[in-house]
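[1] Build me a model from this:
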Amino acid sequence: MNETDIPLTIARALKLILETGSVSEAARSLNVSQPAISKGISQLERRFGMPLLQRGARPLNLTDEGQMLADYAERAGLLQKQVLQNLDEAANNRLGAVRLGSFGSSASFQILPKTLAAFARRYPGISVEILEFPDGELQQMLEDGIVDMAIMTVPQDDGLDIIPVATDKLVAILETGHPLAEKPSVSAAELAAHPFILTKGGSGPLVERWFAAAGQAPRTVHTVLQINSILALVEAGLGVSVIAELALPEGSGNYRALPLHPEAPRSIGFVRKEKSARSTAVDRFWKFCSRFDY
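    As a prediction, this is how the structure comes out:
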């Protein structure tokens, strides 16, 4: 035993001695021999250099120092009861938390609301916290343990577990009266001829790669994070943009969403480090997502 440890059995024995006034009764309740209890108390008295029992009292009573150890035993018992209760609640899906990374609008608008609502109905005691990061940072957030799992553009990494959810694609966003608005699709060269509003969200790097693959560079006049802000700028005639189709909010506005030529698809899924569930709650959410009908 480490010299800084307090033997919990002896502390519990002191608590029982306080209640019964008898070493024998305490030993019987703990299913330990009386000599073992007496020896343990004596060892603690020598260690601390003070008596723990008022041995002249009948019934046997504790000193103030013995009372401290009895109080410690009671608090330890309450803590154990609480821990066991929490473990039981976690095992029965009544307690827990999940940190879910998200790359932003595509997930927030189209995927997460119905998924989280269905999960909450089934497991109301498990909370899911959404933490939004740019798509390029999410994999590092997983590696660092900042998030338990993430919904993101599926990376090419053999060390990750992946649940495929949806296939998305980039679309051009233009004001309804824009000269390109009636075309069946638009190219990088056509978009590069107009002022461009670049998304700072998760699909931003994919947009830039699409332009680069065509040997073009957008004439970026604004760099904007929020999808609604991008749409407002487009509707005001301040530029054209390219965003992920799933990021578009429901309803219509004074803009057109046109296919790109060539297309720029991307796969979206839930991702976690391979077999790395931090808790029962995280594992439960992962399994729920793997079976959910998207």
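
[2] alpha carbons only for contacts and neighbour counts from here, please
    Fine.

[3] Please, where are all the strands along this structure?
    Secondary structure of the chain (DSSP state E): strands at 53-54, 61-62, 96-102, 126-132, 149-153, 160-175, 195-199, 219-224, 240-244, 255-259, 265-273.

[4] Rebuild these as CSV, extending it with mean neighbour count and distance to residue 80.
    Shown next, in CSV, are the strands of the chain (neighbours: other C-alpha atoms under 10 Å; distance: least, C-alpha to C-alpha, whole Å):
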stretch, mean neighbour count, distance to residue 80
strand 53-54, 18, 26
strand 61-62, 21, 24
strand 96-102, 22, 18
strand 126-132, 17, 22
strand 149-153, 27, 31
strand 160-175, 20, 35
strand 195-199, 22, 52
strand 219-224, 15, 52
strand 240-244, 27, 51
strand 255-259, 20, 59
strand 265-273, 20, 32
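
[5] To residue 292, which of these lies closest?
    strand 160-175 (9.3 Å; C-alpha to C-alpha).

[6] on that earlier part again, in a markdown table, list the strands of the chain along with distance to residue 113.
    What follows is the strands of the chain, written out as a markdown table (distance: least, C-alpha to C-alpha, whole Å):
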| stretch | distance to residue 113 |
| --- | --- |
| strand 53-54 | 62 |
| strand 61-62 | 60 |
| strand 96-102 | 12 |
| strand 126-132 | 11 |
| strand 149-153 | 13 |
| strand 160-175 | 14 |
| strand 195-199 | 22 |
| strand 219-224 | 24 |
| strand 240-244 | 18 |
| strand 255-259 | 23 |
| strand 265-273 | 14 |
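
[7] and residue 141, which of those is closest to it?
    Evaluated over the strands of the chain, closeness to residue 141 peaks at strand 96-102, with 7.9 Å, by C-alpha to C-alpha.

[8] Tell me which other helices or strands the closest one touches.
    Judged by 3 or more C-alpha pairs under 8 Å, 6 or more residues apart in numbering; DSSP states H and E, strand 96-102 is in contact with strand 126-132, helix 135-144, strand 149-153, helix 280-291.

[9] Next, the angle helix 135-144 makes with it.
    150 degrees (axes from the mean of the first three to the mean of the last three C-alpha atoms, to 10 degrees).

[10] hmm, who's touching strand 96-102?
    Contacts to strand 96-102, defined as C-alpha atoms under 8 Å, 6 or more residues apart in numbering, come from residues 90, 108, 125-133, 135, 138, 141, 146-152, 279-282, 285.

[11] let's see this one next to it:
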Amino acid sequence: MSVTLKQLTVLSLVVEHGGFGAAAQELGVDQSSVSHSIAALEKTAGAALVTRTSPIQPTELGRHLIHHARSALAAARAIESVIEEHHQNVPTGTVKIAASQTAAHRLLPQLMNKWAQALPEVDVRIFEGDDEELEEWLDSGVVDCAILIDPEKTPAGGVELLTDRFQAVLRKDHPFSTEDRIALGELLEDPLLVSAGGCEPQIKAIHRRIGARYAPAQRVREISTLLSMVENDIGVAIMPALAVSMMPSTLVMVDLDPSLERRLVLTGPANRPWHPPVSRMLELIVTESKNRA
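    Presented below is the predicted three-dimensional model:
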């Protein structure tokens, strides 16, 4: 077989972006070059790997192949980084990091500034996703590290960034907006709005703790849409405190009773060696934390 890393890269980007044109733009080549790479890979495979629809989707064989392709590409990035660091004596290469919307909005800009100062040869690329997508992307090699939410087990070397509590999101003119704490049962007298993009498992868990039925009035994906709906008096929401920096001035966050927290852990994959710069990035966080203490 004559499968090349270039072909696997093209396949990964075509599936990721859902089209030949977007993949070509990402690679800085013309669309015909992307088409030829996919055609050559399909000739080697003896079957179609993607559909010619809009958006493009992987075929059954393509789905099986893409999982291994991403792992191979992640390993290739790590190999290149090891070689470059050996010759330059500094960490180098591109690191892909995944995070939820709230973590990406509040935590990553601060971390990226620290990494840019200490590791100037490392290029960090952000991938925003749902809580469930983060672990899948990390396992499959789409990304090199991720800020996971409440992982069952933290891989060796992983770093807990913070513990974030859930709060009620209300309009400032809501009757409970000036309270120090709101009982969940009282909050649920209003329509509950939730984001399907993340945190639903935790919100369901807090319902179970008081024996309440989980029955959201609306489920949306984007946090910005959710906040706009609360702002327009369509209902109330439960969100992690990190989201406070995303809220308009017309809304407030109030503590809940019972309280509920989530752990945010930055880690590399559990099923393969880490991309070398990832270890250095996490070491910087640990060192800074010790210095503060």
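
[12] residue contacts, residue 13 of the first structure?
    Neighbouring residues of residue 13 of the first structure by C-alpha under 8 Å, 6+ apart: 23, 26, 27, 30, 37, 70.

[13] Verify the stated contact: residue 53 of the first structure with residue 62.
    Yes. Using C-alpha atoms under 8 Å, residue 53 of the first structure is in contact with residue 62, at 4.4 Å.

[14] residue in the first structure matching residue 184 of the second structure?
    Counting by TM-score structural alignment, residue 184 of the second structure lines up with residue 188 in the first structure.

[15] how close does that match get to residue 259 of the first structure?
    Relative to residue 259 of the first structure, residue 188 of the first structure is positioned 11 Å away (criterion: C-alpha to C-alpha, to the nearest Å).

[16] what's the answer for residue 26 of the first structure, then?
    Counting by C-alpha to C-alpha - residue 26 of the first structure and residue 259 of the first structure are separated by 80 Å.

[17] measure the residue mapped onto residue 247 of the first structure from the second structure to residue 164 of the second structure for me?
    Correspondence of residue 247 of the first structure to the second structure, assessed by TM-score structural alignment: residue 243. Separation of residue 243 of the second structure from residue 164 of the second structure (C-alpha to C-alpha): 10 Å.

[18] One more: residue 270 of the second structure?
    24 Å.

[19] Also residue 115 of the second structure?
    Distance, residue 115 of the second structure to residue 164 of the second structure, using C-alpha to C-alpha: 23 Å.

[20] Next, name the residue at the spatial heart of the second structure.
    The centre of the second structure sits closest to residue 99, judged by C-alpha atoms, centre = their mean, with a distance of 2.9 Å.

[21] Return the residue of the first structure aligned against that one.
    In the first structure, the residue matched to residue 99 of the second structure (TM-score structural alignment) is residue 102.

[22] again with residue 228 of the second structure
    Under the alignment (TM-score structural alignment), residue 228 of the second structure pairs with residue 232 of the first structure.

[23] just residue 210 of the second structure next, same as before
    Residue 210 of the second structure maps onto residue 214 in the first structure, with residues paired by TM-score structural alignment.

[24] So that match sits against residue 188, correct?
    Yes. Residue 214 of the first structure is within contact range of residue 188, at 6.5 Å (criterion: C-alpha under 8 Å).

[25] which one of the two has more residues nearby?
    Counted by other C-alpha atoms under 10 Å, residue 214 of the first structure and residue 188 do not tie: residue 188 has more neighbours, with 22 against 13.

[26] Give the closest residue to that one in space, chain neighbours not counted.
    Closest residue in space to residue 188 of the first structure, ignoring its immediate chain neighbours: residue 211 at 5.6 Å, by C-alpha to C-alpha, 6 or more residues apart in numbering.

[27] and that neighbour, what is it in contact with?
    Contact partners of residue 211 of the first structure, counting by C-alpha under 8 Å, 6+ apart, are 188, 217, 218.

[28] Repeat that for residue 214 of the first structure.
    Applying C-alpha under 8 Å, 6+ apart to residue 214 of the first structure gives the contacts 188, 189.

[29] Against residue 86 of the first structure, how distant is it?
    The gap separating residue 214 of the first structure from residue 86 of the first structure is 57 Å, by C-alpha to C-alpha.

[30] Then residue 184 of the first structure?
    To residue 86 of the first structure, residue 184 of the first structure is 58 Å away according to C-alpha to C-alpha.

[31] what do you get for residue 153 of the first structure?
    Look at residue 153 of the first structure and residue 86 of the first structure: by C-alpha to C-alpha, they are 35 Å apart.

[32] And for residue 138 of the first structure?
    31 Å.

[33] Which of the two has more residues huddled nearby?
    Neighbour totals were compared for residue 138 of the first structure and residue 86, and residue 138 leads with 25 against 15 (other C-alpha under 10 Å).

[34] Give me the aligned partner of the more buried one over in the second structure.
    Structural correspondence for residue 138 of the first structure with respect to the second structure (TM-score structural alignment): residue 134.

[35] Do I have it right that that match meets residue 146?
    Yes. With contact defined as C-alpha under 8 Å, residue 134 of the second structure reaches residue 146; the gap is 6.4 Å.

[36] Since that was my last question, I'll sign off now.
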